[in-house]
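**Q** Next input, structure requested:
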Amino acid sequence: MEEEEFESFFKKEMFSRIDEMIEENKLTIENAILLMKHIGYCKTMKFLFLHSFEENSFRVRLEKMIIEENEKKDEKNEKLLVDLCECYLLLNDEFILYDFLSMIMPPLLKVASKKEESEETKKEVEMALLALSCIRKYREIEQELYLNEIKEIIKYHQEHRTMTRLAYQSAWMFLIDRLDTDKSLERVIVNELHFAREATRELEELTICIDWKRGKETKEEVILFGWLRTLQSFFFLFQLRNEEFIWLFSSIVQVFRAAKDNCRGIRSQCICSLRRAAKNRNVKIDDWMKSGAIDAILEEIQRPTLNDDVAYECLLFFTNVSNRLKEKTKNKMNERKRKATKMETFEKLEEEGYEDIITSFHETLNFLNRKYNYELSLDISDYFMNV
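**A** Here you go, the predicted structure:
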């Protein structure tokens, strides 16, 4: 189900009707939560939005129940509280007040910290972390509320491999999204938890285990899609350099080539990830040059079935490549290396007919600018290294 279909089906009236059925004793709160959690799970796994959850009576009921259950001193129903919190986060796409988040996060982190290896426990951990990953990235959260717990969860998995792939990806998505408002997390993510190394391993393992010729989307493909979205946020936000990045870029290219014609959405996400990496000045030019990213995107931009979305991402990638290679350095050795890299890149692009390809897009640049509301240069020379 696509986003437009999803939104049209799950309207505010549906949530209001669920609330009425609970009030009329036609539906138990337990069954209502189970149903709504399933809807929220499907919505989250499809990366869809559900604006109809905002300001409806069922949401108000959930909030009230979470507050009441949290305030109980004795006989607190922890399972009910966790179900309520998961249901709320999986359905919610709006801003959540900090005081309310401080009620939701502790019970979910407690579940996510479970170390038993039974299938039931793994599923509980997965659902708790998936719900936490739904907290929007612009939401500032004090480190005291989550950092020790999420670090322990990630480190324990790195040592024992006890979580599901979805749970692990969700844990990283939650943490990376906190970078948007808390740059102090970067050293923990890059140097202590080795995000690039872990993401590389996950991408490589997923690439191997996915049957790319299947017509129906698999759970593994959804998880891979989630990793690529997480990488885009990371490349946009991080400022520390790390030697592990070159392997990460190579793994993205590996995914790109594996997807071929069967998973255009994943190919597009790969291009977007590489485009953001190319723009980040904290990424060494040699890292993404050696990864084969330029060759992969040159292949894509020459495809006869290239659509507007992918063409736009490709052009942005080459704009970023050009801009990075035009940056001069004061260090003479680095400047000589930059010029050599620039010449090598230019020769490769010239050999592949890059100039003719870009020129062929000249008439469509105005259209792409209007469509995406993001400026691409109309001067063709801006896309070249000007060696």
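
**Q** From here on, just use CA atoms for contacts and neighbour counts.
**A** Will do.

**Q** list the buried ones in stretch 289-307?
**A** Buried positions in stretch 289-307, judged by neighbour count with 16 or more other C-alpha atoms under 10 Å: 289, 291-294, 297-298, 300-301.

**Q** for the stretch 151-300 of the chain, what spans make up the helices?
**A** Remark: helices assigned in the stretch 151-300 of the chain by DSSP state H, counting those that start in this stretch are 165-178, 186-187, 195-209, 219-237, 245-259, 264-279, 285-290, 293-301.

**Q** can I get those in TSV with distance to Lys137?
**A** As requested, those are exported to TSV (distance: least, C-alpha to C-alpha, whole Å):
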stretch	distance to Lys137
helix 165-178	4
helix 186-187	15
helix 195-209	18
helix 219-237	9
helix 245-259	23
helix 264-279	17
helix 285-290	26
helix 293-301	28
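
**Q** just the strands in this structure please.
**A** Read by DSSP state E, the chain holds no strands at all.

**Q** So for Tyr312, what's the nearest residue that isn't a sequence neighbour?
**A** For Tyr312, ignoring the flanking residues on the chain, the nearest one in space by C-alpha to C-alpha, 6 or more residues apart in numbering is Leu368 at 6.8 Å.

**Q** was I right about that neighbour contacting Cys314?
**A** No - counting by C-alpha atoms under 8 Å, Leu368 stays clear of Cys314, with 11.9 Å between them.

**Q** I have a second one here; can you model it like the first so I can compare?
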Amino acid sequence: MLVDEEKEEEEERNEKLLINLYECYILLSPEFLPISLSICVPCLLKAALKKEEKEETQKETEIALLALSNIGSYRTEKELYLNEIKEVILNHQERHNLTRLAYQSAWRFLMNEFEYDEGLEGVIVNKMHFIEDTTKELEELIKNIDWKREKEEERGKEAKELLILMKWLEIIRSYFFSCKIWNEKYVDLISSIIQILRASRDGFKDIYVDSLFLLKGAAEKGNVKIDDLLKGRAIDLILEEIKRRTVDKDI
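**A** Coordinates of the predicted model:
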């Protein structure tokens, strides 16, 4: 169906049907063929580039980017996506026109590609300001979550924020896994992760463990310098945890 629809004459195409078809294909398929991605990715990025700020358009953009973020471990040719996804992200940084989930999905898609293409590092770090913008996102989420809620059922209103926070931690982990160069902004990012660790250690174990192993992985890879860990107060947190009598044995 994908190939047949793509062969239709341009004036006969139903663009909305195509977008819906491609989204369903990506979200429901267990694996992808290269030819199908070469058809789907440009079309969904075109949908994500719509600049209207209507609620309906925002929802369409969100679903298109969410679908792209689910492609996972499949390499896409750079010419099919890089200029467009870069425009989507930079446009949001300037105009704040995407939902939180849509913006995060755009970075997830790009980070999936980064795992296969080291050449993206310069663009991500220097032109798209990944570290600075991710730090801002974490700081905003830290403020919006009530970390003192004791019962899980009381966290309904914040479930979305918690899920988005965990997804950001996954994206940062992918970045640390793939990046090779040191960045001077790491101290600010580490400070934010330390804030999350302190806030989550008593009632949000999943987030706490994810944050802890994120720092561990970054340190082991060598992308983060010891000075960054010291300035970000990571060592202070570790000493606090060692002294805590209730520390989880696994942690």
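
**Q** And the TM-score between these chains?
**A** The TM-score (TM-score structural alignment, normalised by the length of the second structure) is 0.91; 243 aligned residues with a C-alpha RMSD of 1.7 Å.

**Q** picking that back up, any chance of the buried residues of stretch 289-307 of the first structure in a markdown table, plus distance to Ala128 of the first structure?
**A** Below are those laid out as a markdown table (distance: C-alpha to C-alpha, whole Å):
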| residue | distance to Ala128 of the first structure |
| --- | --- |
| Met289 | 39 |
| Ser291 | 35 |
| Gly292 | 37 |
| Ala293 | 35 |
| Ile294 | 39 |
| Ile297 | 37 |
| Leu298 | 41 |
| Glu300 | 38 |
| Ile301 | 40 |
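
**Q** quick one, which of Leu368 and Cys314 of the first structure is more surrounded?
**A** More neighbours surround Cys314 than the other of Leu368 of the first structure and Cys314, with 22 against 18 (other C-alpha atoms under 10 Å).

**Q** from the middle of its chain, how far away would stretch 77-89 of the first structure be?
**A** Taking C-alpha atoms, centre = their mean, to the nearest Å, one finds the center of stretch 77-89 of the first structure at 24 Å from the center of the full chain.

**Q** List the neighbours of it that are in contact with it.
**A** Residues outside stretch 77-89 of the first structure that contact it (C-alpha atoms under 8 Å, 6 or more residues apart in numbering) are 33, 36-37, 40, 59, 62-63, 65-66, 69-70, 104, 107-108, 127-128, 131-132, 134-135.

**Q** Filter those down to the buried ones.
**A** Burial by neighbour count, judged by 16+ other C-alpha under 10 Å, picks out 33, 36-37, 40, 59, 62, 65-66, 69-70, 104, 107-108, 127-128, 131-132, 134-135 from those.

**Q** neighbours around the aligned residue in the first structure for Gly217 of the second structure, how many?
**A** Aligned by TM-score structural alignment, Gly217 of the second structure pairs with Arg276 of the first structure. For Arg276 of the first structure, the neighbour count with other C-alpha under 10 Å is 20.

**Q** got it, and Pro106 of the first structure?
**A** When counting by other C-alpha under 10 Å, one arrives at 15 neighbours for Pro106 of the first structure.

**Q** do the same with Ser57 of the first structure
**A** Per other C-alpha under 10 Å, the neighbour tally for Ser57 of the first structure reads 18.

**Q** The equivalent of Ala199 of the first structure over in the second structure: how many residues sit nearby?
**A** Alignment note (TM-score structural alignment): Ala199 of the first structure maps to Thr134 of the second structure. Using other C-alpha under 10 Å, Thr134 of the second structure has 19 other residues around it.

**Q** Spit out the contact partners of Thr134 of the second structure.
**A** With contact set as C-alpha under 8 Å, 6+ apart, Thr134 of the second structure has these partners: 168, 189.

**Q** how close does it sit to Ser200 of the second structure?
**A** Counting by C-alpha to C-alpha, to the nearest Å, the separation of Thr134 of the second structure from Ser200 of the second structure is 19 Å.

**Q** repeat for Tyr74 of the second structure
**A** Using C-alpha to C-alpha, Tyr74 of the second structure is found at 34 Å from Ser200 of the second structure.

**Q** Compare these two (neighbour count), which wins?
**A** The neighbour comparison of Tyr74 of the second structure against Ser200 (other C-alpha under 10 Å) goes to Ser200, with 19 against 15.

**Q** In space, what's closest to the more buried one - neighbours in sequence excluded?
**A** Excluding its sequence neighbours, the residue lying closest to Ser200 of the second structure (C-alpha to C-alpha, 6+ apart) is Tyr208, at 5.4 Å.

**Q** Many thanks, we can stop here.
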